[in-house]
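A.B. asks: Requesting a structural model of the entry that follows:
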Amino acid sequence: MSDEIKHECGLAYIRLRKPFSYYLEKYGTVMYGLNKLYLLMEKQHNRGQDGAGIAAVKLNVENGSPFLHRMRSNAQQPIADLFFKVGQEVAELERYQPDIKKHPALMKGHLPFMGELLLGHLRYGTQGKNNVEFCHPFIKRNVTPAQNLALAGNFNLVNTEELFDLVNIDPGEFQKQSDLAAMMEVVHHFLTKEDEKAPNNPDVAAVLKKATPLFDGGYTIGALLGNGHSFVTRDAHGIRPAYYYCNDEVIVAASERAAIRTTFNVGENEVLELMPGSALIVDNEGGYKVEQVQPAKERRACSFERIYFSRGSDEKIYRERIALGYHLSHRVLESIDHDLKHTIFSYIPNTAEVAFYGLVKGMEDYLNQIKIQRIMSWGNDFDEEKLQEMVTRKIRQEKIAIKDVKLRTFITEDASRNEMVQHVYDITYGTVQKGLDTLVVIDDSIVRGTTLKESIIRMLARLQPKKVIVVSSAPQIRYPDCYGIDMSKLGDFIAFRAATELLKERGQENVLTDVYNEIKELQRTNQLHTENVVKKIYSSFTPDEISAKIAQLITPSDLDIPVEVIYQTIEDLHDSCPTNTGDWYFTGNYPTPGGNRVVNKAFINYVDGKNVRGY
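C.D. replies: Coordinates of the predicted model:
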């Protein structure tokens, strides 16, 4: 994604089912659980680089001894920072007893994070706050073990104010800014109620059945309780991803299947998806069950997971990204008038590489059909040289763009700043026949278009191609997200700006006024959640009309090289990614009422000139 956005978070959960002595004997280390937690988090580091945190619960400790520990970091490399500190603690213990790692009981007694229950989290600051206080897990302590709670998740909620009201809490300034704080209060409220019924053995499923239906958003959350129980649960639409793996040694859950597979060296079918509305619940003895804690609703798993967010090492995601690129090949062929001889294909940025392979595969299939037809049409009228020339034709692929190290824009004056931004990418000279070759570059998605205009298009223009075609493996991003991706301001979207420009050009500016007035009326009657009124802004235009306007908007005014933009269609997106149908950022069809409220509020903010989030 050439336009960097903040997105997603990652969850890692481990429950050890054997004594620490077992892992020492079998794997040669008492730190088996911590080592695996580190790997599980590192294999998901793509999901959050603003901060990280870990929590541990120890079982069967002596009365009065601490059993719940937590550490968080917002260092530049937060995962490494956390486990470096754990390593320092181990080294300090070894100073006094060099062979302490051979004594599981001593290690457990002296090393804070030597717990049977482990929870890790990676954070992207969708709230825009990167202080360490906002890093998960959050904890709530109590003299009753079962009412001690560590909570972390991958989510955004859009009804935090209502949640605080529900449990009669007047939130402080910090709590107001954190949806996890609201979720924590609700879960703990019902946990306390259940603990009163069965002291130190509350019914976790009952807690979740009461708490989770109240959350308006997409989420995967994990929790450790002080009495040794724990759970991981997922929203009813399955918006945020969750996977788990169990054997007689461990119970594991994470945001990505591939992370579990790599960390524990297991097959694809051994790692299961935690289905929408269900919870993986583990008791203090290490027994587990998967229970439906709220009725599953229409599956709306986030399609951006497949397009961009999740690691492409997952074989299903890899195939889906290939398909995304392949589906675009027909439209690209039409745009270049099927002239493969004078077309060069490339990708920007590196995360678009797999979709690029799919696009090239589509071109190769077309070229192979042409080869067969031409050779068949020759009959016997060919020689070895003619045949050799035909069969060796290939799709022209080049590494056109190179992303340099991130440039620090220390100059604040606009003209100089823009000049610096132009050099985020560099080009490979000598790859293009000037004025003759068309350049086709594929991107994962186009959000704001800023990097395209200020850097990439200018950079490509230096090669003097005949034409530049920018291809997006995602459809046009038209609407805010409120389920875990930091895309909440309508004015940031190049597709929205294109639609408003078209309205102005065609003398239809009244549509903007009408939409604003309609939304304000919904706000007055507390009905913002009932309808996405912003859809009306796009209804007068075809996707191709908006794409053409986007091409104009991302083309610097002083360039005379034609620029075209081709987007994925909604239909081809769903055909490529059939299990992840969440497409509200493209279609405006939100899975929960809170989505409509967010998009309508975002439009009010846009018209009123407020540069704030829509929730």
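
A.B. asks: going forward, measure contacts between C-alpha atoms and count neighbours the same way
C.D. replies: Fine.

A.B. asks: Buried residues of the top helix by length along the chain, list them for me.
C.D. replies: Under DSSP state H, the helix in the chain containing the largest number of residues is helix 353-378. Going by neighbour count (16 or more other Cα atoms under 10 Å), the buried part of helix 353-378 is 353-364, 366-368, 371, 375.

A.B. asks: Wasn't Ile281 part of a strand?
C.D. replies: Yes: if the criterion is DSSP: H, G, I helix; E, B strand; the rest coil, then Ile281 is within a strand.

A.B. asks: which SS class is the closest residue to it other than its chain neighbours?
C.D. replies: Using Cα to Cα, 6 or more residues apart in numbering and skipping the chain neighbours, the partner closest in space to Ile281 is Phe231 (4.4 Å). Using three-state DSSP, the structure places Phe231 in strand.

A.B. asks: Another sequence for comparison is provided below:
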Amino acid sequence: MCGIVGVVSNSMVNQVIYDALLLLQHRGQDAAGIATNHSSSFAMHKANGLVRDVFRTRNMRSLPGNVGIGHVRYPTAGSTSEEEAQPFYVNAPFGITLAHNGNLTNAEQLKIELFKNDRRHINTDSDSEVLLNVLAHEIQQATSSYSLDPATLFGAIARLHNRVRGAYAVVAQIAGFGLLAFRDPYGIRPLCLGVLETDKGDEYMIASESVALEGLGFRFVRDVEPGEAIFIDEDHKLYSQQCAENPSLNPCAFEYVYLARPDSIIDGASVYATRLKMGEYLAEQVRHHMASGAIDVVMPIPDTSRPSAMQLALKLNLDYREGFIKNRYIGRTFIMPGNVSRRKSVRQKLNAIGSEFKGKSVLLVDDSIVRGTTSREIVQMARESGATRVIFASAAPPVKFPNVYGIDMPTRQELIAYGRSNEEICREITADALVYQEVSAMRRAIADVNPRLTSLEASCFDGEYITGDITRDYLDRLEAARNSPNSMTEDGVPSQLNLNLAKGE
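C.D. replies: Predicted structure coming up:
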């Protein structure tokens, strides 16, 4: 999971991109970068850290131009090298910078093809650099002179779709020509288009989430369709074309469960509304599994689960209380590498209000349970605060399978629900009872908000990989690489050597 943004403006674009990245900071806290284009020359600054820490006044002044792209990265295991901060740059043809959200499942094969056939060198372990070089090669093959028209560019994207597998939402700049954006044929990772009408002409923004558009005054126009490419030239003329042969919309269910901001709209569905619906369906499960009077109060694990918890309490006519207060200066624990970091961060991030727990049977509602590390800590905090009984409910189904499309869930052994019954999971997190959402109910909750969303990428819940190229052998190789005795650092993070194997590189 990462956040990307591209802007075509009538004035200096660096501040707009910076502000957009702040609005997308929840999608990545590990690194940030901006690349701008001025007089067919690129300027770039990127580094590890939060947006506010990466960019100083001197850095912003060094980013001139009316067109630019930005990126925030979250720490997928092993990719903490500053060299892998985005955007990436390649100097031929024309000069291209690129920012990517997602994960390529055939990066190993592509890297071999690029070296042997395309004579292109990959300098990092990032699949985003692989994707950039595939794009550059296909554009180069399609052009014979220093000229590039939209039809030629869209043809290059069509050939890229035929070569690349996995999930990818992309913004890229082509020096002297304009801004390019495209989305994989399955529409797994989100991407949307906005416009700002000004006296000097229309300005455009393309971003991972609509909150980035609306927060900066851009009018949300639409989502980029699966397989579609959009090109905005230097005269601000917008071109779009479907570049995939058989596109289908399969947005990542985990975006609605956890990743996206609640005030975003992704593929026509309000994230907030889907989480309310998940709370309604979860209430049915709680009613089915728990005796009347067994719960005194409902509490969310802030912040993502709050809509589901509120709606659940309303449906069951139970008191709703805020039992945990969140320190907003601590990062999201799900996207922190290593169990040690996550356990330590939970106590720093959340503080319990003892009076809300004391002597009560408490139903804690979280958006999901991935590794179980934070859930166990939270249950223990509730008991320490005086709760007589702690019931845990997950607004999402059990996470049983690895995600290979850009979320850091690479092995089955790291997932608490893999190979365990609900009763065993309940004991692992030390709760008195555990209630999970059903997969079918999660799907209904999202489709209730937008009936068009009849198919979701929900592989981490149901084990069905939408791209059709993920085999048991593929997952076994990921797992073997991660579990190698030499693959882990002290904090449980895979070493760089074994991560390369895990990523298929």
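
A.B. asks: what packs against the longest helix of structure 1?
C.D. replies: helix 315-335, strand 343-347, helix 384-391 (3 or more Cα pairs under 8 Å, 6 or more residues apart in numbering; DSSP states H and E).

A.B. asks: Which elements pack onto the shortest one?
C.D. replies: With contacts defined as 3+ Cα pairs under 8 Å, 6+ apart, strand 343-347 of structure 1 has these neighbours: helix 353-378, strand 396-397, strand 438-443.

A.B. asks: Can you lay out the ones you listed as TSV showing distance to Met459 of structure 1?
C.D. replies: Compiled in TSV, those are given as follows (distance: least, Cα to Cα, whole Å):
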stretch	distance to Met459 of structure 1
helix 353-378	19
strand 396-397	18
strand 438-443	12
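
A.B. asks: Tell me which of those sits nearest to Ala259 of structure 1.
C.D. replies: helix 353-378 (18.7 Å; Cα to Cα).

A.B. asks: That closest one to strand 438-443, inter-axis angle?
C.D. replies: Put simply, helix 353-378 of structure 1 runs at 140 degrees to strand 438-443, going by axes from the mean of the first three to the mean of the last three Cα atoms, to 10 degrees.

A.B. asks: just to revisit the earlier point, deepest of the helices and strands packed on helix 353-378 of structure 1, which one?
C.D. replies: Each of those was scored by mean neighbour count; the highest is strand 343-347, a mean of 23, by mean count of other Cα atoms under 10 Å.

A.B. asks: how near is the spatially most central residue of structure 2 to Met299 of structure 2?
C.D. replies: In structure 2, the centroid-proximal residue (Cα atoms, centre = their mean) is Met1; its distance is 2.7 Å. Distance, Met1 of structure 2 to Met299 of structure 2, using Cα to Cα, to the nearest Å: 27 Å.

A.B. asks: list the buried ones in stretch 280-290 of structure 1?
C.D. replies: The neighbour-count check on stretch 280-290 of structure 1 (16+ other Cα under 10 Å) flags 280-284, 286, 288, 290 as buried.

A.B. asks: Quick one: residues contacting the residue mapped onto Leu490 of structure 1 from structure 2.
C.D. replies: By TM-score structural alignment, Leu490 of structure 1 lines up with Arg412 in structure 2. Shown in contact with Arg412 of structure 2 (Cα atoms under 8 Å, 6 or more residues apart in numbering): 400-402, 418, 479.

A.B. asks: just to revisit the earlier point, out of the helices and strands packed on strand 343-347 of structure 1, which is closest to Thr220 of structure 1?
C.D. replies: With Cα to Cα as the criterion, Thr220 of structure 1 lies closest to helix 353-378 of these, at 26.9 Å.

A.B. asks: Now do that closest one: distance to the chain's middle.
C.D. replies: Centre-to-centre, helix 353-378 of structure 1 and its host chain are 33 Å apart (Cα atoms, centre = their mean, to the nearest Å).

A.B. asks: With stretch 253-267 of structure 1 instead?
C.D. replies: Remark: stretch 253-267 of structure 1 is offset 17 Å from the chain centroid, using Cα atoms, centre = their mean.

A.B. asks: For the buried residues of stretch 280-290 of structure 1, give me CSV that also has distance to Leu225 of structure 1.
C.D. replies: As requested, these are exported to CSV (distance: Cα to Cα, whole Å):
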residue, distance to Leu225 of structure 1
Leu280, 14
Ile281, 11
Val282, 10
Asp283, 10
Asn284, 9
Gly286, 13
Tyr288, 15
Val290, 17
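
A.B. asks: Just give me the match in structure 1 for Ser355 of structure 2.
C.D. replies: Checking TM-score structural alignment: Ser355 of structure 2 goes with Gly430.

A.B. asks: Oops, could you answer that again for Phe177 of structure 2 instead?
C.D. replies: In structure 1, Phe177 of structure 2 lands on Gly228 (TM-score structural alignment).

A.B. asks: Just flag the most distant two among the buried residues of stretch 280-290 of structure 1.
C.D. replies: So, the buried residues of stretch 280-290 of structure 1 by Cα to Cα: farthest apart are Asn284 and Val290, at 15.4 Å.

A.B. asks: residue contacts, the match of Ser355 of structure 2?
C.D. replies: Gly430 of structure 1 makes contacts with Leu463, as judged by Cα under 8 Å, 6+ apart.

A.B. asks: Next, it: secondary structure please.
C.D. replies: Three-state call for Gly430 of structure 1 (three-state DSSP): coil.

A.B. asks: roughly how far apart are it and Ile400 of structure 1?
C.D. replies: Counting by Cα to Cα, the gap from Gly430 of structure 1 to Ile400 of structure 1 is 10 Å.
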